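Asker: Sequence and predicted structure, then a few things I'm wondering about:
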Amino acid sequence: MTGARITANLPSRDFDRTETFYHRLGFETRFRNDGWMILALGDALVEFFPHPKLDARDSWFSACLRSADIDALHARFATADLPEDDRSIPRLTTPFQLQDAPRMFALVDEDGSLWRVLEETEA
């Protein structure tokens, strides 16, 4: 099946706020109407659907972003000056590594969606 791909679909309580937040991280808008929005970071796409009644503290939505250079991505995202604690929404953690897992960092957006940014390895 050539040309097929899968993209993350995440909620947005307000497309204007979501778009502004992700633009601060370096994403660009590829498509937007009242019912759908597509943002891109290079070739990586994420799609958003309206979810105006979402409570960000109860969100269970998530996505993974894999990159060979998570340090460059972290530096880029850090320019948004997000809190680094473990409770704020939004927030950005410092890179870390769990046992038997790739290096990673976490980003939580304004709607409570968790991004796991994982270092791409050859394995």
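Answerer: Sure thing, it's come through.

Asker: alpha carbons only for contacts and neighbour counts from here, please
Answerer: Will do.

Asker: Which residues are in contact with Glu19?
Answerer: If you count contacts by C-alpha atoms under 8 Å, 6 or more residues apart in numbering, Glu19 has them with 29, 39.

Asker: err, Leu41, not the other one
Answerer: If you count contacts by C-alpha under 8 Å, 6+ apart, Leu41 has them with 26-28.

Asker: Tell me the spacing between it and Phe61.
Answerer: Noted for Leu41: a distance of 19 Å to Phe61, by C-alpha to C-alpha, to the nearest Å.

Asker: Please apply the same query to Arg24.
Answerer: Distance from Arg24 to Phe61, counting by C-alpha to C-alpha: 21 Å.

Asker: before we move on, what about His74?
Answerer: Summarising the geometry, the distance separating His74 from Phe61, computed by C-alpha to C-alpha, is 21 Å.

Asker: second one coming, line it up with the first:
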Amino acid sequence: MADHATPNLPARDFDATAEFYGALGFETGWRDDGWMILERGELMLEFFPYPDLDPFSSSFSCCLRLDAIDPLYAAAVSAGVPEARTGHPRLHPATVEASGMRIAYLIDPDGTLLRLVENRD
């Protein structure tokens, strides 16, 4: 296995988190009362319980470096995640930013920001 890192993110409710990410194509790889791992292909997100998290003041975030961001973005749109400027969950469409990188944004129901960053060739 190649070296890698996985984000450790908060979840107010593991059932709700698994349902949200399940609609995006993630499957449960591990779960007990204190930890949950969700997987989508080679992507892996790990969650810890944080029942008192206020999603409107959350500062949790991570980057998902993807060969193609469009399939995950399309899955989120198909799951009913709105393209909006406020609220949780929501999406911000991909743009090429000043860095030259193509990036989209997904904010999950717990207020966690996931940057969907397209890998460069």
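Answerer: Now that the structure is in, tell me what you want to look at. As the structure is a computational prediction, the values presented were derived from the model and not from experiment.

Asker: Tell me how they score on TM after superposing.
Answerer: Once superposed, chain against chain, the TM-score is 0.94 (TM-score structural alignment, normalised by the length of structure 2); 121 aligned residues with a C-alpha RMSD of 1.2 Å.

Asker: coming back round to it: which one's more surrounded, His74 and Phe61 of structure 1?
Answerer: Taking other C-alpha atoms under 10 Å, His74 of structure 1 and Phe61 do not tie; His74 has more neighbours (20 against 16).

Asker: any idea what that one is structurally, helix, strand or coil?
Answerer: The three-state label given to His74 of structure 1 by DSSP: H, G, I helix; E, B strand; the rest coil is helix.

Asker: for structure 1, which helix is longest?
Answerer: The residue-count maximum for a helix in structure 1 (DSSP state H) belongs to helix 15-25.

Asker: what comes into contact with the helix or strand following that one?
Answerer: If you walk from helix 15-25 of structure 1 toward the C-terminus, the next helix or strand you reach (DSSP states H and E) is strand 28-32. Defining contact as C-alpha under 8 Å, 6+ apart, one finds that strand 28-32 of structure 1 is touched by 19, 22, 37-41.

Asker: and the angle from strand 28-32 of structure 1 to helix 15-25?
Answerer: Following axes from the mean of the first three to the mean of the last three C-alpha atoms, to 10 degrees, one obtains 160 degrees for the angle between strand 28-32 of structure 1 and helix 15-25.

Asker: against structure 2, where does strand 28-32 of structure 1 fall?
Answerer: With the alignment judged by TM-score structural alignment, the segment of structure 2 matched to strand 28-32 of structure 1 spans residues 27-31.
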